[in-house]
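Trainee: Quick one: sequence and predicted model below, then my questions.
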Amino acid sequence: MNKLFYPAIFHKAEEGGFWVSFPDFPECLTEGDNMEQAYEMAVDALGLAITSRMKEQQIIPGPSSVDTINIEDGFLVVIEFDMLAYKKRTNSKAVKKTLSIPQWLNEEAIARDINFSQALQEILITKIQEK
C-alpha cells in the first residue's frame, strides 16, 4: 500500500485557481492558486485524509473507477499518493530501539566507523520498498 492512485475533481474557482474534491473522501477538500499548487495541495490533503482514517481505524475506500464518476463542473485528475514518502515528510520523529547483534559484528562495524542508526534506517527503507 505504498503508492495509491485516487481520482480528484478539479473545479475552477471564481476568484482564480482551483478547488479540489475527492469522490472517495467527501471530507477532503483543498485549493490552490494554479494547477501545480492545487495538485500538490491535493496530494497533502489526500495524505491527511488517509492517515486520519487509519488513526481512527476507519475503512480506507478503494479508488473509484474513473468511468463511474459524475463530473458536473470541473475535470478529473488522478492523484498519485506515495504513503512512504508522505510518512518520511510528515513524521520523522526518531524513536529509540534496542537490538542485539553478535559481538564480532559490533567490533567490525565500530572498526569501520559505521553509523549503526543510519545503517539500520537504510536497510529498513530498502526492505519496506521491496514489499
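Mentor: Perfect, thanks for sending it. Quantities reported herein were computed from a predicted structural model and do not represent experimental measurements.

Trainee: contacts and neighbour counts: CA atoms only from here.
Mentor: OK.

Trainee: Identify, by residue count, the longest strand of this structure.
Mentor: Using DSSP state E, we find that the single longest strand of the chain is strand 3-12.

Trainee: quick one: buried residues of it?
Mentor: 6-12 (16 or more other C-alpha atoms under 10 Å).

Trainee: tell me which element the residue of the chain most remote from its centre falls in.
Mentor: Relative to the centre of the chain, the most outlying C-alpha is that of residue 104, 39.1 Å out, by C-alpha atoms, centre = their mean. Assigned by DSSP states H and E, residue 104 belongs to helix 103-111.

Trainee: put this beside the first:
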Amino acid sequence: MFYPIVIHKDLDTAYGVTVPDLPGCFSAGDTMEEAVKNAVEAIECHVEGILIDNEDLPIPQNMEQHIYQPEYQGGTWALVEVDLSKLGGKTQRVNITLPERILSKVDRFTENTNQSRSAFLADAALEYINSHSSGKTAA
C-alpha cells in the first residue's frame, strides 16, 4: 500500500516527516533518503499498533487531498510503499484459482514493482474492500 508523506526541513534541523493519513505518525532523518526510509518504519510501527488495538486502519488518500492544507505548505511530497501483508499477526496460506491471463498480469506487475504476489493480492483486496465499503476504513 502506498502512503503519501510530506517532508519539511528548517535551517539547522533534521528532515521531519509527517504521514497525513495516519494522525500522530511522524518520523525524521538527517538526510532526505534517511527520512524516507525512517518514514516507512514509522508507518509500519504505527499500523501495527492500530492493528493490535483492533482499530480501523485509515485509508491512504491521494496526495491531492492533502497538498493544499496549510500545515503541509512548503513541504516536499513523496509516496512510500509499505507491505501491510507482513503486519498484523499470523499469516494464513490459501489456495486460490485465477485465470492464467490474470495471473500473468499479476506476476508481471509484481516483478516490475519488486513485490510478492501475496503482498500485491493483500493490498489489492484491502483497496477494493475500502473503496466499496461505507465506513472507508481498512483491515
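Mentor: Okay, I see it. A quick note: this is a predicted structure, and the numbers were derived from the prediction, not measured.

Trainee: Mind checking the TM-score on these two?
Mentor: TM-score of the superposed chains, computed with TM-score structural alignment, normalised by the length of the first structure, equals 0.60; 90 aligned residues with a C-alpha RMSD of 2.3 Å.

Trainee: so where is the helix holding residue 104 of the first structure in the second structure?
Mentor: Helix 103-111 of the first structure corresponds to no residues in the second structure, going by TM-score structural alignment.

Trainee: Residues contacting that helix, please?
Mentor: By C-alpha atoms under 8 Å, 6 or more residues apart in numbering, the residues outside helix 103-111 of the first structure that reach it are residue 116.

Trainee: now stretch 9-19 of the second structure
Mentor: Stretch 9-19 of the second structure is contacted from outside by 3-8, 25-32, 35-36, 39, 43, 75, using C-alpha under 8 Å, 6+ apart.

Trainee: Okay, whatever residue of the second structure lines up with residue 68 of the first structure and residue 56 of the second structure: tell me how far apart.
Mentor: If you follow residue 68 of the first structure across to the second structure using TM-score structural alignment, you land on residue 65. Residue 65 of the second structure sits 20 Å away from residue 56 of the second structure, going by C-alpha to C-alpha, to the nearest Å.

Trainee: for residue 86 of the second structure, same thing?
Mentor: The gap separating residue 86 of the second structure from residue 56 of the second structure is 17 Å, by C-alpha to C-alpha.

Trainee: And the next helix or strand past the helix holding residue 104 of the first structure?
Mentor: Where DSSP H and E defines the elements, the next helix or strand beyond helix 103-111 of the first structure is helix 116-130.

Trainee: Helix 103-111 and that following helix, what's the angle between them?
Mentor: Taking axes from the mean of the first three to the mean of the last three C-alpha atoms, to 10 degrees, helix 116-130 of the first structure and helix 103-111 form an angle of 110 degrees between their directions.

Trainee: Next one: residue 110 of the first structure from residue 122 of the first structure, what distance?
Mentor: Residue 110 of the first structure sits 17 Å away from residue 122 of the first structure, going by C-alpha to C-alpha.

Trainee: again with residue 63 of the first structure
Mentor: Residue 63 of the first structure is 31 Å from residue 122 of the first structure, by C-alpha to C-alpha.

Trainee: Settle it for me: which of these two has more neighbours?
Mentor: When neighbours are counted by other C-alpha atoms under 10 Å, residue 63 of the first structure and residue 122 differ, and residue 63 comes out ahead with 16 against 11.

Trainee: Map residue 55 of the first structure onto the second structure.
Mentor: Following TM-score structural alignment, the counterpart assigned to residue 55 of the first structure within the second structure is residue 52.

Trainee: Then residue 46 of the first structure?
Mentor: Match for residue 46 of the first structure (TM-score structural alignment): residue 43.
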